[in-house]
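Student: sequence and predicted structure below; questions after.
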Amino acid sequence: MTELANAFLKHGYDVTMVMIEPPFKSSDSGASAIQRIAASNPSINFHVLPALPAPDFAASGKHPFLLLQLFLEYNELFEEFLRSFHRRRLHSVVLDMFCVHALDVCVKLDIPVYTFFASGASCLSVLTQFPALIAGRRTGLKELGDTPLDFLGVPPMPASHLIKELLEHPEDELCKKMTNIWKRNTETMGVLVNTFESLESRAVQSLRDPLCVRGRILPSIYCIGPLVSKGSKDGDDVDRNECLTWLDSQPDRSVVFLCFRSKGTVSAEQLKEIAVGLETSGQRFLWSVCTPAGSRDAKKYLEVRPEPDLDTLMPEGFLERTKDRGLVIKSWAPQVDVFRHRATGAFVKHCGWNSVLEAVSAGVPMLCWPLEAEQKMNKVCMTEDMGVAVELRQAL
């Protein structure tokens, strides 16, 4: 959203970013994150809505996606904030893909409203067509397994590759709420998609096709990506990450970069297997590691995890044996700078869209290991349509 705000600033608009405090504890509170981002972007105004009480989702065991319902309770505060602007000054509102409940406020106040879809056009196309797919079904899609589903604008999509919560029974609470969120994403005046047309031309055209959703005219689709951080400035050695210094000593296009930091869904056992594979391969590597989540339920999204203990997570002696050709770091890697470094030759990733765009923009080929959310859908389109990656398949 900050990168999008900076794009608007370049076009001469004033930008205010409205946010709420996360309703759960994390390793980085919303307040400190906003302060840090605001300090780096002084031209953007940041406004945090007063916090409202939230249920204890970690204790209830409910899926974190249901937290999105809390945004509806902020509509009154959001309306009050919008009314504080002189109407002539307020050009429009751009909603995050998960904040579509605020659409009702904008309609009420007659303010032009758009959606910002932070993932790709292929994902948006599938999710936009999904409600029609399950309309009238009496069973969920899980029973279809890997049966390919035909969606306009994307390669045949195995049913199992959809967001797993959408595979449940159509009347399941989570499935219904997710379906409604995706439907409302295309009920605004237009959708700003974080992509560029030459990367996903088929998907973009499908969203402009009257047959995409029969009986419904979709709003205008605008490709405004890739919204990718500029990285550090050339020659800026202040606080330069150790991994960049290490890359300086490696041959051109010789290093494989691995990063699976999204929610820590790689288990401790898998980390050890990856280490064994890297050591056996003889390949130069840069590996960003985080502490695995304690479980694969909703709590993994909410828990605060300590810094990883590499001596415990890695096979005995691994770090010593591979020190001449590999570097394992337990901090965030400056991905944009890593991708743009001459020594980086390939990227192993879970297929989160931000990382995909960063790698594509730097011309770095990818090995896909999708883990959750829309990542398997991204993998299909990256390997079969875009031609920027190959799938990394796990041995049985």
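Tutor: Sure thing, it's come through.
Student: rest of the way, CA atoms for contacts and neighbours
Tutor: OK.
Student: ranges for the strands of this protein?
Tutor: Taking DSSP state E as the criterion, the chain carries its strands at 16-19, 45-48, 93-96, 113-117, 148-149, 157-158, 190-193, 220-223, 255-259, 284-288, 326-329, 344-349, 366-368, 389-391.
Student: which one of these lies nearest to residue 71?
Tutor: Residue 71 lies closest to strand 16-19 among these, at 10.3 Å (CA to CA).
Student: before we move on, back to that, point out the most buried one among the strands of the chain.
Tutor: Across the strands of the chain, averaging neighbours per residue (mean count of other CA atoms under 10 Å) puts strand 366-368 on top, at a mean of 25.
Student: run through the neighbouring helices and strands of that one.
Tutor: If you count contacts as 3 or more CA pairs under 8 Å, 6 or more residues apart in numbering; DSSP states H and E, strand 366-368 packs onto strand 344-349, strand 389-391.
Student: comparison target, given below:
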Amino acid sequence: METEKVNLVFLPSPGMGHVISTVEMAQLLCFRSPRISITVFTMRHHRKPSLTSLTSSYISSITSPNITFIDLPYPSDFHVDPTQNGETIISLYIQSHIPLIKQSIQNLNRPISAIIMDLFSTTLIDLADDFGVPAYVFFTSCASFLGLMLHLPSFHGTDFMDMKKDGLAVPTLPVKLDPLALPSPMLDKTNDAYEWYMYHGRRFKDLRGVIVNSFVEVESHASNSLSAARAPPVFMVGPIIDVHPRRQERRHECMEWLDGQPKNSVVFLCFGSMGAVSAEQAKEIARALEGCGYGFLWAVRVHDKVERFGLSLEADADAEMESLFPEGFVERTGKRGMVLKGWVPQKEILAHPATGGFMTHCGWNSILEGVWFGVPMLAWPMYAEQRFNAVLVTEVVGVAVGMELDYGGNGGVVKAEEVERGIRYLMEDGRVRERVGEMSGVSRRVGVDGGSSFAEVGRLVEEIMGERMNGKAS
């Protein structure tokens, strides 16, 4: 008699970082229990079609027999309001999928045991209630930020900027936080994006559990704080990252260039799939790279509409590469540097022995990859919770160094002298390199038998199976 399957539904946000880590989590659960079968509902990106294409390409590379993908159509009644903040748009966009998701689950024609959603998807908790199944969130950021979101309702009525002098105490951080390191919408309580952060923070307490893409050893303070708090159960199962290179028709040209560079000699600059700098900022970065003397590999993304520490969802500017830099920059640095526009194989670059430093926007997936491959990081946060992440990795974990960045928005551009200082510190500070090397070893051990994350995944599987056995599935 065939063993009955335990069917789970995963609902990631449409961003690549969310989709990849969610699918990797799904594969891990299927690996740990052959009884688990997972359906992943993917949403089309609401503002950037090229990201939808990247998602489709990634999904086509997945061959797990127990994972099925269903591409949801774009909701006919949803329209992006460009005046709204990103957190508002994504929350409303996901909410608009409820009828589509409900119908798609009914079309599965099999009972489901749980719905696992994204951190901006808590409007779907009521949908899980309709099906009589528990709801979990797969939290694709750090456990420390989860603690902030859970605690946010208790801060309501408080002006965060009043805490700037003494610092803001967040239970999951062992250091005081400059309020300007919070996501920008949290500083404006009249903003609807702030209300959405509040909403999600309140709804987390209605969940059966939160699955966090982090591990106890990298966030021990947050782990202890969350365990002691009256919060939903937390499963720290990370690092969940796609560290296996995908098969490609040919090796990327930058990899051949890296092959010819000395060990730990190259600084890699990359600000994620949605981060961009202005043309003026690009010139300052170029001057810093020329002045520091180190080898560099720079994934350039420039847009003329990008704001300070900005998020760009528009098409890339069509400016010629040479016009972005000081005159003669490419010629003068051609032997020790390489500039690329567009997609680059970040994991493969970080894994290469020539890569000695990583200037990053502090997206959580990128931080986990930097730790996994043992590459010290230079924190240049841009949007969302990345400023918060930067505090964690520089002041608490010690795997990154910081720069003097004007979070208040005055001054606009980080000058070449400060960028160069940061690069030199990154490449020359042996303490950070030693620390990230230690954490790299830890990150590779926690997911194997005997490791903390291995045990957390086992605990999660047991709970999901228990829900099924107790007859609580739809």
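Tutor: Sure, I can see it. Not measured: the values here are computed from a predicted model.
Student: what's the TM-score here?
Tutor: The TM-score (TM-score structural alignment, normalised by the length of the first structure) is 0.89; 380 aligned residues with a CA RMSD of 2.4 Å.
Student: what's the counterpart of residue 389 of the first structure in the second structure?
Tutor: In the second structure, the residue paired with residue 389 of the first structure is residue 400, using TM-score structural alignment.
Student: what do you get for residue 23 of the first structure?
Tutor: When the second structure is aligned by TM-score structural alignment, residue 23 of the first structure is paired with residue 46.
Student: over to residue 159 of the first structure?
Tutor: Checking TM-score structural alignment: residue 159 of the first structure goes with residue 179.
Student: read off where the helix or strand containing residue 10 of the second structure ends up in the first structure.
Tutor: For residue 10 of the second structure, the element it lies in under DSSP states H and E is strand 6-11. Alignment of strand 6-11 of the second structure against the first structure: no match, by TM-score structural alignment.
Student: ok, back up a step: and of the strands of the first structure, who's closest to residue 374 of the first structure?
Tutor: Nearest of the strands of the first structure to residue 374 of the first structure, taken as CA to CA: strand 157-158 at 11.8 Å.
Student: helices or strands next to the closest one in the packing?
Tutor: Packing partners of strand 157-158 of the first structure (3+ CA pairs under 8 Å, 6+ apart): strand 148-149.
Student: swap in 10 Å and give it another go.
Tutor: With contacts defined as 3 or more CA pairs under 10 Å, 6 or more residues apart in numbering; DSSP states H and E, strand 157-158 of the first structure has these neighbours: strand 148-149, helix 375-381.
Student: Throw the helices and strands packed on strand 366-368 of the first structure into CSV and include distance to residue 276 of the first structure, thanks.
Tutor: As requested, those are exported to CSV (distance: least, CA to CA, whole Å):
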stretch, distance to residue 276 of the first structure
strand 344-349, 15
strand 389-391, 19
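Student: can you tell me which residue in the first structure aligns to residue 258 of the second structure?
Tutor: Aligned partner of residue 258 of the second structure by TM-score structural alignment: residue 247.
Student: OK, contacts around the residue nearest to its match when sequence neighbours are not counted?
Tutor: Using CA to CA, 6 or more residues apart in numbering and skipping residues adjacent in sequence, the residue nearest residue 247 of the first structure is residue 343, 6.0 Å away. Applying CA atoms under 10 Å, 6 or more residues apart in numbering to residue 343 of the first structure gives the contacts 244, 246-257, 284.
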